[in-house]
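**Q** Sequence plus the predicted model coming up.
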Amino acid sequence: MKKALLISFAALSLASCGAKKKIAELEQKNKECQDLLNSTTMKLNLCLTEKDALSQQNEYLKKNNSDLINSSKELTVLTTKGAENLERSLESLKEKDLKISRLQDAITKKDSVTLALVTSLKKNVGLDDQDVNISVDKGVVFINISDKMLFKSGSYVVTDKAKTVLEKVAKVINDKPDFECMVEGHTDNVPFTGNAILLDNWDLSVKRATAIVRVLTKDLGVNPKQIIAAGRSEYIPLVDNKTAENRATNRRTRIVILPKIDQFYDMIEKEMKTMSK
């Protein structure tokens, strides 16, 4: 009986030891599974985080790509407009070059007319007297004739000697019906004492200009439509009036010859206005 009990107890002890070992193994496996689960969960969370980051980056890249496509379209439009603007600029430069060329042609023609006139006055007509000075300024011809050739002191009656010179001037004007001629009377700064007819240097300068005009038109056949009479008094001197010699220089009649080249001047004015726009 005792032997049987001992055997049963031994069997129970062995069974209990096997169960504990099994339980320990299961607990170890459970722990490993839990560790694996935890590690997998962490990796899953990391993957989800990376997925979100990649999704955001993907959205950014899509938007950036869309912006680039739009920018490319805009750049194409801008490039096309730039090419058109460049083409228009080149055309504008060509037009301006053409206008400048026309202006230069007009100025050359105007200068040619002026040069021909001066040559005619100095050589063909023979206006080379020391008391006659011919000059050109800005395309206008000026003939300054000393008063001692034209008038006596304080007088506006044209002398016979003056008519010889005026005949030469009249010949030039009559040969050029498209010219205008302005006759200007100039005095020195010595106040005119005045008389019943002349009040001051203004009167004297105007009377001398109209006296020359009468000789040119009535005696020498110049067309009155080509002539302008003007008195400038003492206010446009050639030199200062400090000496008697200088005052004699300032007492003069100036004949301004203006070629009627309206077509050239009109073209110049028109082109300049167009270029300024």
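**A** Here it is on my side, so go on.

**Q** going forward, measure contacts between C-alpha atoms and count neighbours the same way
**A** Fine.

**Q** What ranges does the protein have for its helices?
**A** For the chain, helices defined by DSSP state H occupy the ranges 2-119, 147-150, 160-175, 201-214, 244-250, 262-276.

**Q** Got another one to weigh against that:
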Amino acid sequence: MKIIAISTAFFAVAILGTGCVSNKKFAALQGNYGELQNDYKALTDKYNDCQREMSGSSTRVRSLEEQIASQRAGLRSLQEALDKCLNSSSQGNVNISKLVDEINASNRYIQQLVNSKNKSDSLNMVLTNNLTRSLSREEMRDVDVQVLKGVVYISLSDNMLYKSGSYEISPAAGETLSKIAKIIKDYRDYDVLIEGNTDNVPINKPNIRNNWDLSTLRASSVVQSLQNNYGVDPKRLTAGGRGEYNPIASNDTPEGKTRNRRTQIIITPKLDQFMELIDKAPDSAEPAPGAQPAQPAQPQTQG
């Protein structure tokens, strides 16, 4: 604007002074004026270019500011996510540590059960070996000793134990029962179940109603003999009868009936020892399957 004013004033002075200025000077003044016009135009163009450049720069600055703001927001989000991840990781470490402790406790408990079972199996083998070594060949014909699922089964034949058709103990059975009683007394941590079994031939005695009665009375006779004659603690003894309903052979043959007429002395580890182990089990650990020795079926009639 100042350039325009100066040029105009200068031009006006030049015109006013034409009367007293020579043509040569006037032409020089006109040349200067033209140059000034050109300079003005160039300056105006440069000014407009600067304005456009400033406008573009302002746009770029705003864009960069928006990008910076977006990056800062993204950074905050990442920081928040990182903080959450660190907190979760810390909690995860606590949970993993707790889980490891529970697994270790469970492993110790399982090892207890395994050790207990191994000890029980070892004692059962010793018990069985001691008993079989103490019996003569003749006695072994009427006695069958087996270990099934952690339980010792001593099966005594009907012919050896009782008088025919009776539940009274035969005098010939005394020596065999004394050897069995000694084994039972040596292994005080075991319970003893005496279980009577018969064939399917109905009993015909006035004082015995059926095979249930006969099997239970026979088991009771063995229990009382072990208690009264050989000093076995009665608290360890249980008498039960299963009648004809637990056969181990077919009753269609005389041989099968002979095998079914038997009395079993079942020696088992005391249940309370295993219950104590179960009570001590970690809350989060379930007892290992098969860790508790299988128990024989409970008699249906108690003597």
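**A** Okay, I see it. Remember, predicted model here, so these are calculated numbers, not experimental data.

**Q** related to what we said a few turns ago, mind giving me JSON lines with the helices of structure 1 and columns for mean neighbour count and distance to V132 of structure 1?
**A** Shown next, in JSON lines, are the helices of structure 1 (neighbours: other CA atoms under 10 Å; distance: least, CA to CA, whole Å):
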{"stretch": "helix 2-119", "mean neighbour count": "13", "distance to V132 of structure 1": "13"}
{"stretch": "helix 147-150", "mean neighbour count": "22", "distance to V132 of structure 1": "9"}
{"stretch": "helix 160-175", "mean neighbour count": "17", "distance to V132 of structure 1": "9"}
{"stretch": "helix 201-214", "mean neighbour count": "22", "distance to V132 of structure 1": "15"}
{"stretch": "helix 244-250", "mean neighbour count": "17", "distance to V132 of structure 1": "11"}
{"stretch": "helix 262-276", "mean neighbour count": "13", "distance to V132 of structure 1": "28"}
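
**Q** Turn the ones you listed into TSV, including distance to D131 of structure 1.
**A** Formatted as TSV, those follow (distance: least, CA to CA, whole Å):
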stretch	distance to D131 of structure 1
helix 2-119	17
helix 147-150	7
helix 160-175	10
helix 201-214	16
helix 244-250	9
helix 262-276	32
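
**Q** if I line the two up, what does F11 of structure 2 land on in structure 1?
**A** With the correspondence set by TM-score structural alignment, F11 of structure 2 falls in a gap relative to structure 1.

**Q** Output the contacting helices and strands for whichever helix or strand F11 of structure 2 is part of.
**A** Taking DSSP states H and E as the criterion, F11 of structure 2 maps to helix 2-16. Contact here means 3 or more CA pairs under 8 Å, 6 or more residues apart in numbering; DSSP states H and E; on that basis helix 2-16 of structure 2 packs against helix 23-134.

**Q** picking that back up, residues touching the helix holding F11 of structure 2, excluding its own?
**A** Contacts with helix 2-16 of structure 2, where a contact means CA atoms under 8 Å, 6 or more residues apart in numbering, come from 26, 29-30, 33, 36, 40.

**Q** Taking helix 23-134 as reference, get the angle to it.
**A** Interaxial angle, helix 2-16 of structure 2 versus helix 23-134 (axes from the mean of the first three to the mean of the last three CA atoms, to 10 degrees): 170 degrees.

**Q** What residues sit buried inside helix 2-16 of structure 2?
**A** 7, 11, 14 (16 or more other CA atoms under 10 Å).

**Q** how about A106 of structure 1, what's its partner in structure 2?
**A** In structure 2, A106 of structure 1 lines up with S116, judged by TM-score structural alignment.

**Q** Can you name the residues that contact its match?
**A** So S116 of structure 2 contacts nothing (CA under 8 Å, 6+ apart).

**Q** From I103 of structure 2, how far off is the residue positioned nearest the centre of structure 2?
**A** The residue lying closest to the centre of structure 2 (CA atoms, centre = their mean) is A285, at 6.4 Å. Using CA to CA, to the nearest Å, A285 of structure 2 is found at 8 Å from I103 of structure 2.

**Q** Ok, Q273 of structure 2 next?
**A** Applying CA to CA to Q273 of structure 2 and I103 of structure 2 gives a distance of 23 Å.

**Q** ditto for R262 of structure 2
**A** Taking CA to CA, one finds R262 of structure 2 at 47 Å from I103 of structure 2.

**Q** One more: V143 of structure 2?
**A** Distance from V143 of structure 2 to I103 of structure 2, by CA to CA: 46 Å.

**Q** And for K179 of structure 2?
**A** Following CA to CA, the distance that separates K179 of structure 2 from I103 of structure 2 is 46 Å.

**Q** Please apply the same query to P282 of structure 2.
**A** 9 Å.

**Q** if I line the two up, what does F179 of structure 1 land on in structure 2?
**A** With TM-score structural alignment as the criterion, F179 of structure 1 matches Y190.

**Q** which non-adjacent residue is nearest that match?
**A** The spatial neighbour of Y190 of structure 2 that comes closest, neighbours along the chain excluded (CA to CA, 6 or more residues apart in numbering), is P269 at 4.5 Å.

**Q** Count residues in the vicinity of the one you found, would you?
**A** Applying other CA atoms under 10 Å, we find 23 other residues in the vicinity of P269 of structure 2.

**Q** my guess is it contacts R188, does it?
**A** No - at 9.5 Å, P269 of structure 2 does not count as touching R188 under the criterion of CA atoms under 8 Å.

**Q** when you align them, which residue in structure 2 goes with A230 of structure 1?
**A** Under TM-score structural alignment, A230 of structure 1 pairs with G240 in structure 2.
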